[in-house]
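Undergrad: Below are the sequence and a predicted model for it; my questions follow.
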Amino acid sequence: MKLFCLPYAGASAVIYMKWKKAFGVGVECIPLELAGRGIRTKDPFYQGMRDASEDVLDLVMRHCDGSPYALFGHSMGGMILYETARLLRDRNMPAPARLFISGRPAPGTIDSSEPIHQLPDEQFAQRIVEMGATSPEIFASKPLKDAFMPILRADFRLVETYRYEENEPLAWGITVIAGEEESWTEQELVGWKRHTKDECRIVRMPGDHFYWCNKPESLLGLLKEELTKIIGEMKFA
């Protein structure tokens, strides 16, 4: 079983590198690098969600070899994951065994917060730090600020300009995961159930929006449990 992982806004594939040894035999964790960061620094940022989902679709298909696979995405990564799944379905491509969407409300949820991607640097940096995943030291250092500010702006532009278009439910099971202190309400998470014809499991874990970043053990345990179950069901199918 391959598990493809998509990062949140401002992050790169490196955040999942420790996961590669966490699953043991049977599950191969494959962090996907989005354009404009990490080893893809020279690739232009996405101009919209279609660009992002087409690119991720290509990345996934490069690694597909006939073995089963699942997709995990946190926050922005969950949004891109959903749109990529729609492309997989519409083009009759190899289907994922499961979708794991973390820290993201159901498509079509109205976000009442004010867009921030066009704010002046100082205000933008302050808002990013307030969200909890970015150290203020990054913006205090000019080299780090110059490196990360364009990535963060591009990612938030992608998120804040995304417009969901009503579509048929997917055919695959979805596990939706969020922190207990997450700003998204239970109703906004349960809304995922209408986006699949299969099972939709909602799981809350201790913490806020970035509940797993410092202590990923609980999340990894959940992923192992569900992937192991899927592998077992396939053996007896």
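TA: Everything's here; your move.

Undergrad: hey, let's count contacts and neighbours off CA atoms from now on
TA: Will do.

Undergrad: quick one: the strands in this structure?
TA: Remark: strands assigned in the chain by DSSP state E are 2-6, 28-31, 69-74, 98-102, 174-179, 200-205.

Undergrad: for comparison:
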Amino acid sequence: MHTSVPPRHAPGATPWLRPLNHCATPRLRLLCFPPAGAGPSFYRTWATGLPRDVEALAIHLPGREGRFNEPALTDYRATVTAVHSGIRDALVPLPYALFGHSLGALLAHGVALTAAEHGGRAPEHLLLSGTGGPGSTPPVTGRDAWSDTELVEDLREMGGTAEDVLATPELLDLLLPIFRADYALCESHHADPPVGRLACPVTALGGADDRHTPDDLSRWASATTGPFTCRTFPGGHFFLTQESAGPALEAVAAALR
């Protein structure tokens, strides 16, 4: 069984990666991209649910957790380029897979395409959660320009943020600017989505009650010439942290085996 580890830099001492487990002889490296407003700790509970030979690391974007003092990024293509440059060395020694939820799925897809375009090692598997594939219509737009009240109500409806956080003005003062930056990043993606197809297997996961419908999820099939799998679980947008957390992680673990 994996054990979680204290926050520290990942292979190559890059600030873009935070290890989630100890793995003495890894077969595969899994890189996890958090959703909007979140940092590496979104995946802190995953360490014990993955195969023993999978080394798990979380993407650490500027503006949150240990990189709180750095300005958050708001342009999709610039962010993908920066992430790929920051983690490139981690993509070389081992076969790797990418997992992303919501905004993280959009970034994982972009990084996978960028790796392939630059002639580097392509991912063994791309797992995308909580967002629609190419050509789907975003269920909500323009959130980067919403008022604080509108943002809080939207976060409450999605269910991914603790109520005590939403009710604490001091915490919201810290959190809402990160969400605004990440929502601007999403708008940038929707305005100019990446183009290209992968050859690796792609798995799409989603909540049955999410704004992103199963039809939206199924559009990820067009992202690859390889095998495609689509699965839905009980719950809403944050099914990964709700009642479906266990089954969803089991599905990820099975795909990585």
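TA: Looks like it came in fine. Computed from a predicted structure; not experimentally measured.

Undergrad: one step back: in TSV, list the strands of structure 1 along with mean neighbour count.
TA: TSV is the format used below for these (neighbours: other CA atoms under 10 Å):
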stretch	mean neighbour count
strand 2-6	25
strand 28-31	20
strand 69-74	23
strand 98-102	25
strand 174-179	23
strand 200-205	16
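
Undergrad: Let's have those in CSV, adding distance to Y46 of structure 1.
TA: As requested, these are exported to CSV (distance: least, CA to CA, whole Å):
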stretch, distance to Y46 of structure 1
strand 2-6, 15
strand 28-31, 18
strand 69-74, 17
strand 98-102, 21
strand 174-179, 25
strand 200-205, 29
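
Undergrad: So which of these is nearest V60 of structure 1?
TA: Of all the strands of structure 1, strand 2-6 sits nearest to V60 of structure 1, with 7.3 Å by CA to CA.

Undergrad: give me the stretch of structure 2 that that closest one matches.
TA: Mapping strand 2-6 of structure 1 onto structure 2 (TM-score structural alignment) gives residues 29-33.

Undergrad: same question, stretch 188-196 of structure 1
TA: The aligned range for stretch 188-196 of structure 1 is 216-224, by TM-score structural alignment.

Undergrad: Okay, helices next: where are they in structure 2?
TA: Taking DSSP state H, the helices of structure 2 run over residues 76-87, 103-117, 148-158, 163-166, 169-191, 214-218, 245-256.

Undergrad: what stretch of structure 1 does the second one fall on?
TA: When you say that, I think you mean helix 103-117 of structure 2. Using TM-score structural alignment, helix 103-117 of structure 2 corresponds to residues 76-90 of structure 1.

Undergrad: how close does that stretch sit to structure 2?
TA: By mean CA distance after the TM-score superposition for structure 1, the fitted stretch 76-90 of structure 1 averages 0.8 Å away from its aligned residues in structure 2.

Undergrad: hmm, back to that, select, out of the helices of structure 2, the one closest to G133 of structure 2.
TA: Closest to G133 of structure 2 of the helices of structure 2, according to CA to CA: helix 214-218, at 5.7 Å.

Undergrad: name the helices or strands packed onto the closest one?
TA: Contacts defined by 3 or more CA pairs under 8 Å, 6 or more residues apart in numbering; DSSP states H and E place helix 214-218 of structure 2 against strand 202-207, strand 228-233.

Undergrad: want to throw those strands into a markdown table with distance to I59 of structure 2?
TA: Rendered in a markdown table, the data for these read as follows (distance: least, CA to CA, whole Å):
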| stretch | distance to I59 of structure 2 |
| --- | --- |
| strand 202-207 | 19 |
| strand 228-233 | 24 |
